[in-house]
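Peer 1: Sharing a model that was predicted from the sequence below.
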Amino acid sequence: MAYPAPDAARATAAEGWIWGFALLENYRTLYAQAIDADDPRYVGGFGRFRHYPQPFTPANTDIVTPNNDTPYSWGWLDLRAEPWVVSVPALGDRYYVLPFHDLDTVYAGLVGSRTTGPGSGDHLIAGPDWNGETPDGISSVVRCATQLVGTLGRTYLAGPDDVGTLKAIQEQYSLRPLSQYTGAEAPAPAPEPAWPIWRDTCVDSIEFFTVLDFLLAYFPVRDDVRDLRERLAALGVDGTGTFEPGALPDQLRDAIEHGITDGRDQLEEAKGHTSKSVGLFGTREQLGTDFLSRAVGVDKGIYGLPAEEAWYGGWTVDSEGNRPPDAARHDYTIHFPADALPPARFFWSATMYALPSRLLAANPIDRYSIGDRTPALHYADDGSLTLHVQKEQPEDPAQAANWLPAPDGPFSVIIRMYGPGPAVLDGSWTLPPLTVQS
């Protein structure tokens, strides 16, 4: 086989690593939840939900920057043999979303309060090769670009007393093969793949392309990445699952390894300049070919929602330029003027994460987020709102009501707005500073 010159191979490996980063990080979760039955995160395989009605605590480590507002419903689908149908009950004014993502974490479509409405419905999830007739009774169709897809569903939780009601709602979400939905004869099952064992080290080693080569078998080539896919195929990463780094000439293997380092360096640099979620998560039409921004989104918070569904912003630096903010050194406030409260159709919250883990920060009152649904939140007489971000509980009762506990060290705060208003999406509403108080 005639391989590209080392410089060209290195450039392709860097670009391929950035593009493929989302696929491998997605496979990390897929493997634990749908393949490895010994993993505590295992959901039971493909075609079923695993629900988490309880709010997250620091003990939950399945996912970084976990969302504590809307407990999760995890599910994975193998669309090779036939489509699947997801059915949902009527939820009234309770917010929910079941977003279906392709192997590269790009959203194929969303079922939920904002997109399909609050009523009950049956929604078809179809793979790239399906050309059948949509049966009667189907409310919407989600067309996927890959044959393996996942969903990280969210359903609003009003607080600890609401867990029982939320659990009953989640149990009404169902997944059925299309043949079962219509009563037709089931097609022959797709063959069981030889799933690569997941190892965390593969992301930054040449084994990255071994796993990517396997995953590409479930990702038909699209025009937007045809050139890159052809150049990866020239390195042996062609979707046949036969890429073998040990068989490569030493010079080519070295070039690929240097390309991986180049790709990682590009990602690290881009992360340092990103503080908002716009452009990081979305559909294929929204994200286009900005694979670096998509990789940033995956690294900062994989499975983040499109901006029009949920807007994410955060504070990576404080008012004095300290990066990251550090509650061992300072107390902070976040002040929202009355005419600049977070404009959200459904609700908003700000969640505290300890660094570098990006997990919830333990605290004596078990408060991990604060927002417009927090009981007894104190607004000033003029309607403004000031949040107090510090490690010790404020003595003043009004400040204590608005206390977001911080760890004794570096942290980040992420604000989420569900159903963000136009001012958020067009950039005319901006985050206030994280102001150092002491």
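Peer 2: Sure thing, it's come through.
Peer 1: contacts, neighbours, all on C-alpha from now
Peer 2: Will do.
Peer 1: Can you list the buried residues in stretch 333-348?
Peer 2: 333, 334, 335, 336, 340, 341, 342, 343, 344, 346, 347, 348 (16 or more other CA atoms under 10 Å).
Peer 1: For the stretch 301-438 of the chain, just list every one of the helices.
Peer 2: For the stretch 301-438 of the chain, applying DSSP state H, counting those that start in this stretch gives helices covering 397-401, 422-425.
Peer 1: Equivalent analysis for the stretch 151-300 of the chain, please.
Peer 2: Under DSSP H, counting those that start in this stretch, the stretch 151-300 of the chain gives helices at 163-170, 178-182, 207-215, 226-234, 250-271, 284-287, 291-301.
Peer 1: how about those helices in CSV, adding distance to residue 64 and mean neighbour count?
Peer 2: Shown next, in CSV, are those (distance: least, CA to CA, whole Å; neighbours: other CA atoms under 10 Å):
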stretch, distance to residue 64, mean neighbour count
helix 163-170, 22, 16
helix 178-182, 34, 16
helix 207-215, 21, 23
helix 226-234, 30, 16
helix 250-271, 15, 18
helix 284-287, 22, 15
helix 291-301, 6, 22
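Peer 1: take the one below as the second:
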Amino acid sequence: MVQGYPGQTNTLYRGEGLATADDRNLVRPNVDTIYSCIFYDLAKSDLEFTIPEISDRCWCFPFYDLYGDNFGNIGSLQAWKAGKYLLTLTDDDFSVSSENIPGQYQGCVKSPTPYGLALIRILANDREADMAHVIELQKKISFKPVKRLANTNIPSLDLRIFPKILNDQNISKAESVFQLLAALAHYNPPEVLNDRVWVADMLKHAGISNGHFRKPKDTDMEAAAEAATTSSINIRRLAGMTDNLGNDWTKTAAHILGGYGSYYNGRHIAAIRGYLALTIDQAFYPVYTAGNPTVAYEYKIGPQEAYLVTFSSKPKLIPTGFWSVTAYGGDGYLIPNQLNRCVLGDRANLQYPDGCAVYSGNDKNKSRKDQSFQVLLQPSDIPPPKKWLSNWLPAPAGGGSFSFSLRFYGATESLANGEWEYPVIQKMEVIRQ
């Protein structure tokens, strides 16, 4: 992601539309929101940011440290308002607050590290007029440095460090991660205060000291990286790390999703599947676990095979929430197809078996009926019959590895506790015209 970022800290870069199969800047993007991104640097100043009035849709300003911890969110799901906010560096109480802050601000985001990023999301649909509206909203978002009373001796963040290290052909991928960590760790300690001493000691034993990495003698970096990944995968097998939702669906427990605390293995496994996950109060991502999927929850689909996903009813959401299911190729990017369709959900033209619309009007929890409907995951080179076209989500042409993500933004409790019946998935032969 960083390598696709244009260049300067404290500068907001605005997306120009929904993600497409041509995009390669972000692995496993959603196709529901238009992104804006800023890498912030609080070494020399705070940042004041302005949120415009966004009253008719879901929006979220999530803030992360460089390790991917989502330490604070401002958005519609928690009824935050338009106005000015402050992003500041602090020594503790890393959160978002509306109390004991300067009067001109609606709230204050307290960052645990001087460097971090925000990946802003505003809901859109694929209609040209709606995307144009969201792009206009983005133009009204602003960030500007403001003076902070306390000075620091922290150097400014130079984003060129990322491509310089990650593109170095003389070192392995595993070693490049340690080189990058060495360059950043001193000024970007763990969010958990009690972890800072032992984490620093562990990094020293791993070869990181004074901003540099020196590989320990006789260490196989690739084997060490593989062992770390295996350890992270196994955390999901421990009691309390996943919640069973029924029909072979699970969700990651709240304490290892988005905000990870001391569960560094949990953060690792989230990064493998998709960097910059949100905390569960914003969104969660149920996982279908049948069929022995890989760590990235990839599935195999033959050239003549399909997956039929049967929903018992519409997912129940709070008023500005939304849901979607998105398909990805084995490389984690969106799948090219003749419909240019990579997602289906509550803004799509889904149909019941009798041809009636699943969704009508603006109320996503109500329509003239609520009953079972289906989504067809089928290779993009085998179009299904006409009656299936609205509910067809293309998989890779010719079959192969792929994955899919079910997303809930603004989920009601029934989705989180398993009260709602999760979809039944059946692997079968393709449906032909």
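Peer 2: Okay, I see it. Remember, it's a predicted structure, so these values are computed and weren't measured experimentally.
Peer 1: and of the helices of the stretch 301-438 of the first structure, who's closest to residue 136 of the first structure?
Peer 2: Closest to residue 136 of the first structure of these is helix 422-425 (CA to CA; 35.8 Å).
Peer 1: In the second structure, which residue range corresponds to that closest one?
Peer 2: Per the alignment by TM-score structural alignment, helix 422-425 of the first structure matches residues 413-416 in the second structure.
Peer 1: for stretch 359-373 of the first structure, same thing?
Peer 2: Counting by TM-score structural alignment, stretch 359-373 of the first structure corresponds to 333-347 in the second structure.
Peer 1: and that stretch, how far apart are its ends?
Peer 2: From its first residue to its last, stretch 333-347 of the second structure covers 21 Å (CA to CA, to the nearest Å).
Peer 1: and if you look at stretch 162-179 of the first structure?
Peer 2: Using CA to CA, the end-to-end distance of stretch 162-179 of the first structure comes out at 35 Å.
Peer 1: Any chance you could spot the residue sitting in the middle of the second structure?
Peer 2: Centroid-nearest residue in the second structure: residue 277, 3.7 Å away (criterion: CA atoms, centre = their mean).
Peer 1: what's near enough to touch it?
Peer 2: 68, 70, 257, 258, 270 (CA atoms under 8 Å, 6 or more residues apart in numbering).
Peer 1: Residue 182 of the second structure -> the first structure?
Peer 2: Per TM-score structural alignment, residue 182 of the second structure is aligned with residue 213.
Peer 1: what's the distance between that match and residue 20 of the first structure?
Peer 2: Where residue 20 of the first structure is concerned, residue 213 of the first structure sits at a distance of 10 Å (CA to CA).
Peer 1: ok now stretch 409-427 of the first structure, how far from the chain's centre?
Peer 2: 15 Å (CA atoms, centre = their mean, to the nearest Å).
Peer 1: Tell me the buried residues in it?
Peer 2: For stretch 409-427 of the first structure, by 16+ other CA under 10 Å, it's 409-421, 424.
Peer 1: Which single one of the residues you listed is nearest to residue 77 of the first structure?
Peer 2: residue 418 (25.9 Å).
Peer 1: For the closest one, which non-adjacent residue is spatially closest?
Peer 2: Leaving aside its sequence neighbours, residue 418 of the first structure sits nearest to residue 310 (CA to CA, 6 or more residues apart in numbering; 4.4 Å).
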